[in-house]
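Asks: need a structure here:
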Amino acid sequence: MTAARAAAEILHRVPGFRPRVGIVLGSGLGGVADRIEGATVMPYGDLPGFPLPSVEGHMGRLVLGHLGGQPVACMQGRVHAYEGNGFDALKTAVRALKLAGCDTLVLTCAAGSLRVEVGPGRLMAISDHINMLGANPLTGPNEDSFGPRFPSMTDAWDPALRALMRRRALELNIDLVEGVYAAYPGPSFETPAEVRMLKVLGADAVGMSTVPECIVARHCGLRVVGCAVITNLGVGLGDGPVDHDQTLRAASAAASDLERLLTGFLDGLNIDEGRRS
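Replies: As a prediction, the model looks like this:
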């Protein structure tokens, strides 16, 4: 099993280290990994079956170490459906994190806002998703060792983890909204008509990733929490064109708030568990 071989390589690289939280960093957000303490860096090419990103802003490295007091395995970059290589590498990466010891997956991404009052630079906790990719990463024979044939997506984005993220944002004076994320195939940006459609469907933000990782993670029993960095208003909702350079610039500008939020959130995992014990 490729995921098992990748997990074994992760654990072999840092003897005695076992990550508890997996993190996936989206477009322009890779700098968050620079804050990981005692970091060991593994290029994806060293890990069997891991994805090899081809998009600017995705470095393709796994960073092991500690953030917010938690042992983490941080994916510095992801692959997307529009890159045309299917979901096998994505599934391998998420399942390898599970087999290496992770019980929680934190997903981040850049997204366009479908709400004019939520502009660039804001952070949005993902409360639910709409899969508009036209594909599901679990299509094909089910791997029973990871999860059931028909996994539930009720509360796919863990309510308790999201509540913790909201509390930490309030304590850190970080402006965090909450909303539904729609995954659109790309690589072209949405048309104004598509933006209007997504709003009617109930989406608050749109991007080209994140939902497949959530589906795979829930299938194999990982708890999932997500945060989108708003980089632009959807086409037709604001002035000016939307392009990838703008996405990277806006994501980088908001990365400091995301870094503080993730660090506080991870530190809060220990606090909350202490209250429950």
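
Asks: C-alpha only now, for contacts and for neighbours.
Replies: Will do.

Asks: so is the most centrally placed residue in the chain in a helix, a strand, or just coil?
Replies: The residue lying closest to the centre of the chain (Cα atoms, centre = their mean) is residue 107, at 2.0 Å. Of the three states, residue 107 takes strand under DSSP: H, G, I helix; E, B strand; the rest coil.

Asks: out of everything not next to it in sequence, what's closest to it?
Replies: In space, and not counting its chain neighbours, residue 107 is closest to residue 226: 4.5 Å by Cα to Cα, 6 or more residues apart in numbering.

Asks: before we go on, could you also do this sequence so I can check it against the first one:
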Amino acid sequence: MSAAEIIATRAPGFRARIGLVLGSGMGGFADTISEAVAIPYGDLPGFGRSGVTGHAGHLVLGRIGQVPVAALQGRVHFYERGDATAMQVPIACLKALGCDILVATNAAGSLKPDMGPGSLMLIADHLNLVQASPLFGIEGDGRFVDMVNAYDPELRVTLREQAKALDLVLHDGVYAWVSGPQFETPAEIRMLRAMGADAVGMSTVPDVILARHHGLRVLGVSAITNLAAGLGAAPLSHQHTMAEMAAASGRLSRLLRAWIEGLA
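Replies: Just a heads-up that it's a prediction; the model follows:
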């Protein structure tokens, strides 16, 4: 059976409006979904299981308030297999479930001293520095996806309004995608700042390209876990990233829940 057929068997008739990709440290957001049906990635052909701490590996179907959602509790990263196409099936399944919006979250390093650990950054645009695409191998003119306004301007306005209502500071900036898994060097960070990047991370961009390929509107938010190499004194590690996500993920979860409930 295909992933779509298995999902239809486990959650008959379920249709979602919002798809979410829950990045490092954001998996707990899925625990707030009501009427939840959780399907392990291992049961779904084409859903690769991430080997990274903080990515549980479940497709969670249910509701946030009155809004039906489908949450990917973890993602496969380019650095795990060197494969930018790894999220093709999961994103296609979100589209097949009826989603018209994808919310992409991630943990990222800040290139702005005034946007420190615990901050939230609304993604306005991105830099695909890996220059790999999840559309490799797809045939036809549909692969030539327009990436102008890839991060939907109207959705960004509504999230800013929600952040203001909650008295949460929401920065705005450009996210740079690097392959990892090693962290960047100070010289690379200086280069990224010169190129106009405000935050850097190892995910999200392939998911966004796939979402736009399927016609989904995209909202992207980075939870800042550290100042990038050369900008802070703290040594960089995945353990440090997960520890700092504890504070940032609480703010991001609160913001996203209120925003989604407001769509009802």
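
Asks: Distance-wise, check the aligned residue in structure 2 for the residue nearest to residue 107 of structure 1 relative to residue 153 of structure 2.
Replies: Residue pairing (TM-score structural alignment): residue 226 of structure 1 is matched to residue 220 of structure 2. With distances taken as Cα to Cα, to the nearest Å, residue 220 of structure 2 is found 11 Å from residue 153 of structure 2.

Asks: Please identify which of the two sits among more neighbours.
Replies: residue 220 (25 against 13; other Cα atoms under 10 Å).

Asks: My understanding was that the more buried one contacts residue 101; is that so?
Replies: No: the criterion here is Cα atoms under 8 Å, and residue 220 of structure 2 misses it with residue 101 at 10.6 Å.

Asks: Break down the stretch 151-264 of structure 2 into its helices, ranges please.
Replies: Per DSSP state H, counting those that start in this stretch, the stretch 151-264 of structure 2 carries helices over the ranges 153-165, 186-194, 205-213, 238-261.

Asks: Using TSV, lay out those together with distance to residue 53 of structure 2.
Replies: As requested, the helices of the stretch 151-264 of structure 2 are exported to TSV (distance: least, Cα to Cα, whole Å):
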stretch	distance to residue 53 of structure 2
helix 153-165	28
helix 186-194	25
helix 205-213	19
helix 238-261	8
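
Asks: hey, which of these is tucked in deepest?
Replies: helix 205-213 (a mean of 23; mean count of other Cα atoms under 10 Å).

Asks: now for that helix, which elements pack on it?
Replies: In terms of contacts (3 or more Cα pairs under 8 Å, 6 or more residues apart in numbering; DSSP states H and E), helix 205-213 of structure 2 is packed against helix 88-96, strand 101-110, strand 217-227.

Asks: Show me the contact partners of it.
Replies: Residues from elsewhere that reach helix 205-213 of structure 2 (Cα atoms under 8 Å, 6 or more residues apart in numbering): 84-85, 87-88, 91-92, 102, 104, 126, 128, 133-135, 142-143, 145-147, 150, 177, 217-218.

Asks: let's see 6 Å
Replies: Applying Cα atoms under 6 Å, 6 or more residues apart in numbering, the contact partners of helix 205-213 of structure 2 are 134, 145.

Asks: from the chain's centre, how far out does that helix sit?
Replies: 10 Å (Cα atoms, centre = their mean, to the nearest Å).

Asks: That one vs structure 1, mean deviation?
Replies: In the superposition against structure 1, helix 205-213 of structure 2 averages 0.3 Å from its aligned positions (mean Cα distance after the TM-score superposition for structure 1).

Asks: what's the angle between that helix and helix 88-96?
Replies: 40 degrees (axes from the mean of the first three to the mean of the last three Cα atoms, to 10 degrees).

Asks: one step back: confirm for me that the residue nearest to residue 107 of structure 1 is in contact with residue 127.
Replies: No: applying Cα atoms under 6 Å as the test, residue 226 of structure 1 and residue 127 come out as separate, 8.1 Å apart.

Asks: re the thing from before, of the helices of the stretch 151-264 of structure 2, which approaches residue 21 of structure 2 most closely?
Replies: Comparison of those against residue 21 of structure 2 by Cα to Cα identifies helix 205-213 as nearest, at 8.3 Å.

Asks: What separation do you get for the equivalent of the residue nearest to the centre of structure 1 over in structure 2 and residue 22 of structure 2?
Replies: Mapped onto structure 2 by TM-score structural alignment, residue 107 of structure 1 lines up with residue 104. From residue 104 of structure 2 across to residue 22 of structure 2, the span is 7 Å (Cα to Cα).

Asks: Same question for residue 121 of structure 2.
Replies: From residue 121 of structure 2 to residue 22 of structure 2 the distance is 15 Å (Cα to Cα).

Asks: Trace residue 44 of structure 1 over to structure 2, please.
Replies: Per TM-score structural alignment, residue 44 of structure 1 is aligned with residue 41.

Asks: residues in contact with residue 63 of structure 1?
Replies: 40, 41, 73, 74.

Asks: Turn the residues you listed into JSON lines, including distance to residue 111 of structure 1, neighbour count and secondary structure.
Replies: Formatted as JSON lines, the contacts of residue 63 of structure 1 follow (distance: Cα to Cα, whole Å; neighbours: other Cα atoms under 10 Å; DSSP: H, G, I helix; E, B strand; the rest coil):
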{"residue": "40", "distance to residue 111 of structure 1": "29", "neighbour count": "13", "secondary structure": "strand"}
{"residue": "41", "distance to residue 111 of structure 1": "27", "neighbour count": "16", "secondary structure": "strand"}
{"residue": "73", "distance to residue 111 of structure 1": "23", "neighbour count": "30", "secondary structure": "strand"}
{"residue": "74", "distance to residue 111 of structure 1": "20", "neighbour count": "28", "secondary structure": "strand"}
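
Asks: quick one: what's aligned to residue 191 of structure 2 in structure 1?
Replies: Under TM-score structural alignment, residue 191 of structure 2 pairs with residue 197 in structure 1.

Asks: what separates that match from residue 150 of structure 1, distance-wise?
Replies: On the measure of Cα to Cα, residue 197 of structure 1 and residue 150 of structure 1 end up 28 Å apart.

Asks: Could you do residue 262 of structure 1 as well?
Replies: Distance from residue 262 of structure 1 to residue 150 of structure 1, by Cα to Cα: 31 Å.

Asks: same thing with residue 23 of structure 1?
Replies: 25 Å.

Asks: Between these two, which has more neighbouring residues?
Replies: residue 23 (26 against 9).

Asks: number of nearby residues for residue 54 of structure 1?
Replies: Quick note: residue 54 of structure 1 (other Cα under 10 Å) scores 14 neighbours.
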